[in-house]
Structure formats: structure tokens, C-alpha cells
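# What follows is a protein structure lacking sequence information:
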């Protein structure tokens, strides 16, 4: 640190960047803070874009993390509608597309991720959408009405949430997934089967094991998705939801170490002592998961890294590490996920998927490593406690719903105390 109140520049005005500015002021930073964002909006929440915002029950103002007065009152300079094009790590300054040269003592990169593009002929047609920001959602929302048919390429959470929003607004929806099932890379098979059945019951057509080879259109607008087996899926619009890519090009050009995301330590530090990186763009270690590095696209991750970066910059003690968690809302379903199910060797389903209230527990060596809970807050909270305990559980006991999950957690915690 060059002096007691360093000038801090934050590149990226999303959840991570906005949270970092707030934490820095909350924790006592008295120096200059500048937040630079490419969008014209104040920092806002993105998860509701595929749900409440698409359905028209949320507004831009309701998505804002904080009102404009918050930043003004705390002397946080917001530069919106502006893109950083260059980082000069030697001179410690950033250059923007409108010619500004902003010096920094500490730089926080929070540029997020961008939607992966579909590399097939016709992908440049009008009516082909992605869903990453408010402008994307505004463009897509025009097709969320009776008489429209939306083709969704990709059976991940964003695609499922958009399909649910489309059906609730009266539009037709068809999901096209390359893998043999939905959520193939991110969820257990029992959970994926449940969501597939639930969406079909709500009128969503689901096609799996399908390769998209091209998009066709009339007068410059998409009107069909063509599959590898020759099938033609007619539509009025296409949503491409095939994952995201870290926005790490700026960091790479500045010589910062990247590996499918900016490589950071547990406190969000890069290999440049004056530069931090937070949020979707980072590849970070997870001490609660055997110290592997992961790229997590989630609000909890963005907030945790923002907090840890602020603490590190201000030389404050760090809080305990947080367990990764995620959520998804579809129709009247609330899915809550805790932990990461890597290298697990057993799955336990607790509850009844037929009544849309159950949980899938992932175990390794008898230890709970992750839980996926549908409409079951007790399982989500109990699963988090079991993961944190690191203790073995009896799979049969875990599956037995005649005993509450709270009782099982108490037993495990009591056993751990007795052995301590």
C-alpha cells in the first residue's frame, strides 16, 4: 500500500464491484473510490433478469443494489457507460474508451462474465438473444407473450428460468439441450429428471441429445433452429444459454495470470500486488473443498470476494470462509444448493419429488459434500450444517423423513463434540 488512504479504482459496476465499494466505505476506507461500469445503470442485481424482471414484476429501480444517493453520500464516484480499454500496471493507471486516464494505488477488477456465443451459421440473425444484462432482458421480453414461440438453446438454470417465465406469460417454449439430460454439468440426475418432468407438465417441450447445426431466418430475423438429425424447430426468437466466459481479456493484456478466469488467492489478490479481482471473472481457491480453484458465477461468491478484498486492502482480519451456495426460482419452485458435488460416491434423496418437496444429498466417504433442496429450507440449512461438520452420516438415517433433519444435525454435532 502506498499510503494510508490509497486511491482505489474498481473496474466493473456489477454486484461484485458495487459491493466492494460499499464494503470499503463500511470498513473505514477514507480515500478516493472510483467505480467504472460499461452499462448506463447503477450497480444492480442480475439473477432476477431471467425471473422477476422478464415477467414484468421487477423494475430497473427495484434491481438496484443501492440508490444513487448512497454513492453520493459516501463520496463514491460512479462512472457509467464507460469501458476500460487498458491497464498500465507499471504506471498504475487505467485508460478508458473516452480517453480518461485514471491513476490508482489499488485496482479491483470486477468485469464479470459474458455469454458464450453459439458458433453456427445464422447466429447473427435478429431475434437471437443472450441474457446477461438489462438490455438483453428488455430485448427478450418482447417475445414473452401469447402467440410467440421461444427456442432456448441450453438446458442449464438460466434456460430453465427463462422457459418458466415464458410459460407464465403465455408464450410457448422449447428447450434444446446437447447433453442426454438437462442440467448435465451442474446437477444430480434425480434433480434434473424432476425439473424436466415439471417443465413438461407446464407445457415446455424439451429436446435432449440434440446438436444445433444452424439457425434459419426470414428478412433478417430467426424463424427456425435446425438440428443435426434434420429436425426443424420453428420459433419467433432464440435464447442462447450455453454458459458464460470470464471477462479476463483486460487482465490478460496487463500481464496478470489467468486460467479461464483471473487467478486469485483466497483473499482475491492477483499476482500483481496492487491488483485484486473478484466475482464471476475469477478462478479462486475454495479451502472448504480441498483447496481446488473454481470459477463460481453466483451472487454469494461475488459478495464474499468483495468483502475479503476490502478486508485485505484495509489490513483487517478476514472472516471464516463461506460455503458456496446458489439458488434458482422456477414456477412455484425454489431450489437452494449448498456445496459442490465433486468426487462424490453416493447420492441420497430425502423427501418426495412427487410433491415437489425434497433434497438430494451428495456424499463422499459418508460425509455430506453438497445438497440440492427443492422447496425445503430445512434441508438446505441442515445440509449446510452437515457439510460444515465434516462428520460421517448414516445414509439410511439421512433418507428417513420420519426424523427431522434438525435432529440429525444435532446428533452429528453432539457426536463431534464428544470426540473433541
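Great, that's in hand. The shown structure was predicted, so the numbers you read here are calculated from the model rather than taken from an experiment.

# C-alpha only now, for contacts and for neighbours.
Fine.

# right, and residue 76 touches residue 24 too?
No. Counting by CA atoms under 8 Å, residue 24 is not a contact partner of residue 76; they are 10.1 Å apart.

# try it against this one:
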């Protein structure tokens, strides 16, 4: 059995959904994971925001847009009057459910319930459409089997115990549908796996079922060796290792959810990234391949650096522990770390507790905070004499490097620069490191 995942852009219109159905209509046994319809999760998030701010008129308008988008798909896709009526009734019931939160205080638990409706609606519409065209399929609600533990890690024993019997109930069925992104927590409350979490859903299911492959269907032909939004001469990456894919995903390659690599890597399950709109393209294969010839760059914005300087660090044990206890207290992860004899520099993405972190760290030393920073991650074989730290530094000789980290991984180097210089840096590295054609940097 293989697992396929289709993102929101793949489901953005009735024509696109028909295209997806053509892709999944072979005779192989598979589970297909669906995201919400394109833009629906953002609309639901905005609904929550406007409702919290008591902007009732705006929140009602957003709900009407959500209803209209799904109603249009139902009307355009489903021919049977009976099935169309069933789908519209389910849609109206969902809209009524969401609307009840429009005039009352929305709690965190309520937010997660509201956000889960996007995936529930998309999978419902596609399932009924498949019935309408005579395809045999089974809809397996992910809330019935997908659970995370206290550490927000997949509860595989629970997942297997719930999912496998559901599949076995449909012995003659070869096509199973489910929702991405949404799950339950260890208390059985509705939760989610984070934005882009449908990728993660797919690899968790693949791990639990020991699947032979995972396919992530998106709107581009796999990974590129640089960010095509800023660099015009990027190259396609056909294969790369799990570790390199993790680095690129974590540090800004938006095509893949960062956490989605681990479940597949644990079982050696290959992941192929494919383009829904160009299904014949080979895409990108992520597997045990060591990626010796890979050279690629990713970047992450909205980074804040925090530097702690204290002479008390010198030859003192436990100092770093005290620093990280502060971040642990405020549930804030550190992306990158560098240190010297008397200072430590760290980067964070989540700044919701920045003031409290700075306050607590100030007890340990002098604190310096820099906002509007970007991390650039360079992945490649640094044992290659043509791919060295010297090349990188020389290539960026006109740009100030605020932090640099190398050594924890032989295939990864990370830099921090001012965000205003990011586009120029990516283009310079494209020329000097990736050996692509020179690009304008202004």
C-alpha cells in the first residue's frame, strides 16, 4: 500500500479535483490524504480572528465565502441530485456549526475544532464525487485513528490499533480517503499537526502501515536548489537524502513540512514529491541516498537573534543549561546556536514570549536582540574542495554575516544575515556556490 497526499492548491477548483481523481484512479491499493480546499484554512483562521475582535459583519462575510466556495464545487462536480443534496446538507450543517462561534468567546479548543472543518469538508466532497462517478472508495475519518501523545509525537500504537481494523473492514476496497492536518491529542480533544501538517499525516500513516512509498502532490516539479522566488536560474533536484531534505525543509523549503521526514526515515519509506499539474514529471525522490553531489540552499525569514554575553561563562559548567531552561520555560525552540568563551548567540522564530525571555536572560548577562534577520541554510558535501566555507565567505564578501554555524553536520552550514540582504545573498551564492548562471543582485 502507498500513501498519497494532495495539498490545497491541487484541490482549488472542480477541474483540479477531476485531475486529482484521474491520478488516483489506477488499480493500486492506496490511502489518499487531503488538505483543505485552497485558501479555506486561511479563511477559517481569519474568521476566528474577526470573531475574537467582535467584527461580526466581516466574520459573517468570511463564512459566506467559505460556504460559496464549497457549494460551487458540489454543484460543478456532482451530477446525482440525491448525492448533491446529501453533500449540500453536510455543508450547511458544517457552516451552521461554525457560525455558532461567531457571537461568543472562542477558546483554543474551539479554534482547533473550527480549523478542522476545512479538511472534513474537502474529503467529504471528494468522497461523494467518487461515489457519483461510480468509483469504489472508503472514507476513514482521521479523527478516529490519528492521535498524538503528551509530547505531541505520533502515538503509533494507538494509530495502528485503530487504523488497521478500519482498513480490514473494507477488504475489497483499494481506495481509502482521509483528512490531513487534523488529529486528536492524548486527552481525545481535536488538535492539529501545524500548518502544512497534511504532509506529516501522510508519512505518519505510511509509518504505521509500513507502506512502500509516499507521494506528496503539490503545485511544482519537486525541490529546487535555490529559492525560485528570488533566484531565476534555479535547478531541479531529482534525488536527495532524508537528512538533507530535513535540513532544507526546516530552514525554509516550503514544499515539505519539516516534521514529515522522520516517520518515513524511521521505516526507510521513500518520499516522492510530484506536481499535480504536471504528473509526468519525475519530481524529487527523498530516500536513503547519501546525496553526495547535492548542493542546495534554503532560507527562513522573521528570525530574531538573542545574544548573551557574560564573563561568568568562562570555564563554568551549567551556564548553557541555565540559558536553555529559560527557553524551555516559555516553550520557545532555538533554531541555531553559536558560542565563544564569554558569549552565546541563538536564533528563534517564535517571538511571542520574547520580552519574558529577555527579562529572564538578563540575570545571566548582557543581552542584545536583533530582529528582521534571515537564516540561510547551505546543504552540500563540504569535503568537496570546490565546496568550502572559504567559497561561501568569499561569495558573500559584500554582505555582513551576523552568525555562522558549521560542524554539527558535515553536510550543512547555516548563516544569519540581515533580511534586507537575503535576495542579494541567495543570488551571490547561486553564482559562487551552486555554479549556476550569474543573476542580477540589485
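Looks like it arrived, so ask away. Owing to the predicted nature of the structure, the values given are computational and were not obtained by experimental measurement.

# And the TM-score between them?
For these two chains in superposition, a TM-score of 0.33 is obtained (TM-score structural alignment, normalised by the length of structure 1); 230 aligned residues with a CA RMSD of 7.1 Å.

# Name the nearest residue to residue 306 of structure 1, ignoring sequence neighbours.
Nearest residue to residue 306 of structure 1, sequence neighbours excluded (CA to CA, 6 or more residues apart in numbering): residue 20, at 4.6 Å.

# and the one you found, how far is that from residue 192 of structure 1?
Distance, residue 20 of structure 1 to residue 192 of structure 1, using CA to CA, to the nearest Å: 35 Å.

# neighbour-wise, which of these two wins?
Using other CA atoms under 10 Å, the more surrounded residue of residue 20 of structure 1 and residue 192 is residue 20, with 29 against 18.

# Now the more buried one: which helix or strand?
helix 15-26 (DSSP states H and E).

# packing partners for that helix?
In this structure, helix 15-26 of structure 1 makes packing contacts with strand 8-11, strand 33-36, helix 299-313, judged by 3 or more CA pairs under 8 Å, 6 or more residues apart in numbering; DSSP states H and E.

# For these, please prepare CSV with the additional fields distance to residue 159 of structure 1 and mean neighbour count.
Converted to CSV, the helices and strands packed on helix 15-26 of structure 1 look like this (distance: least, CA to CA, whole Å; neighbours: other CA atoms under 10 Å):
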stretch, distance to residue 159 of structure 1, mean neighbour count
strand 8-11, 28, 25
strand 33-36, 30, 24
helix 299-313, 18, 23
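
# is it possible to export those to a markdown table including distance to residue 336 of structure 1?
Converted to a markdown table, the helices and strands packed on helix 15-26 of structure 1 look like this (distance: least, CA to CA, whole Å):
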| stretch | distance to residue 336 of structure 1 |
| --- | --- |
| strand 8-11 | 30 |
| strand 33-36 | 31 |
| helix 299-313 | 12 |
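
# rewinding a little: what residues of the helix holding residue 20 of structure 1 count as buried?
Neighbour-count burial for helix 15-26 of structure 1, counted by 16 or more other CA atoms under 10 Å, picks out 15-25.

# With distance to residue 234 of structure 1 added, can I get those in TSV?
TSV is the format used below for these (distance: CA to CA, whole Å):
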residue	distance to residue 234 of structure 1
15	36
16	39
17	40
18	41
19	42
20	45
21	46
22	47
23	48
24	51
25	52
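
# Out of these, flag the one nearest to residue 161 of structure 1.
Residue 161 of structure 1 lies nearest to residue 15 out of these, by CA to CA, at 20.0 Å.

# ok, now how distant is that closest one from residue 313 of structure 1?
Spatial separation of residue 15 of structure 1 from residue 313 of structure 1 under the definition CA to CA is 19 Å.

# follow-up on the earlier one: report the inter-axis angle for the helix holding residue 20 of structure 1 versus helix 299-313.
Here the directions of helix 15-26 of structure 1 and helix 299-313 differ by 40 degrees (axes from the mean of the first three to the mean of the last three CA atoms, to 10 degrees).

# which element is the residue lying closest to residue 368 of structure 2 once chain neighbours are set aside on?
Leaving aside its sequence neighbours, residue 368 of structure 2 sits nearest to residue 307 (CA to CA, 6+ apart; 5.1 Å). Secondary-structure assignment from DSSP H and E places residue 307 of structure 2 in strand 295-309.

# which strands and helices sit next to that strand?
Using 3+ CA pairs under 8 Å, 6+ apart, the elements in contact with strand 295-309 of structure 2 are helix 242-250, strand 343-348, strand 366-380.

# Can you give me the end-to-end span of stretch 335-354 of structure 2?
Start-to-end, stretch 335-354 of structure 2 (CA to CA) is 15 Å.

# And for stretch 72-82 of structure 2?
End-to-end distance of stretch 72-82 of structure 2: 16 Å, with CA to CA as the criterion.

# For that stretch, buried residues please.
So, applying 16+ other CA under 10 Å, buried residues of stretch 72-82 of structure 2: 73-75, 77-78.
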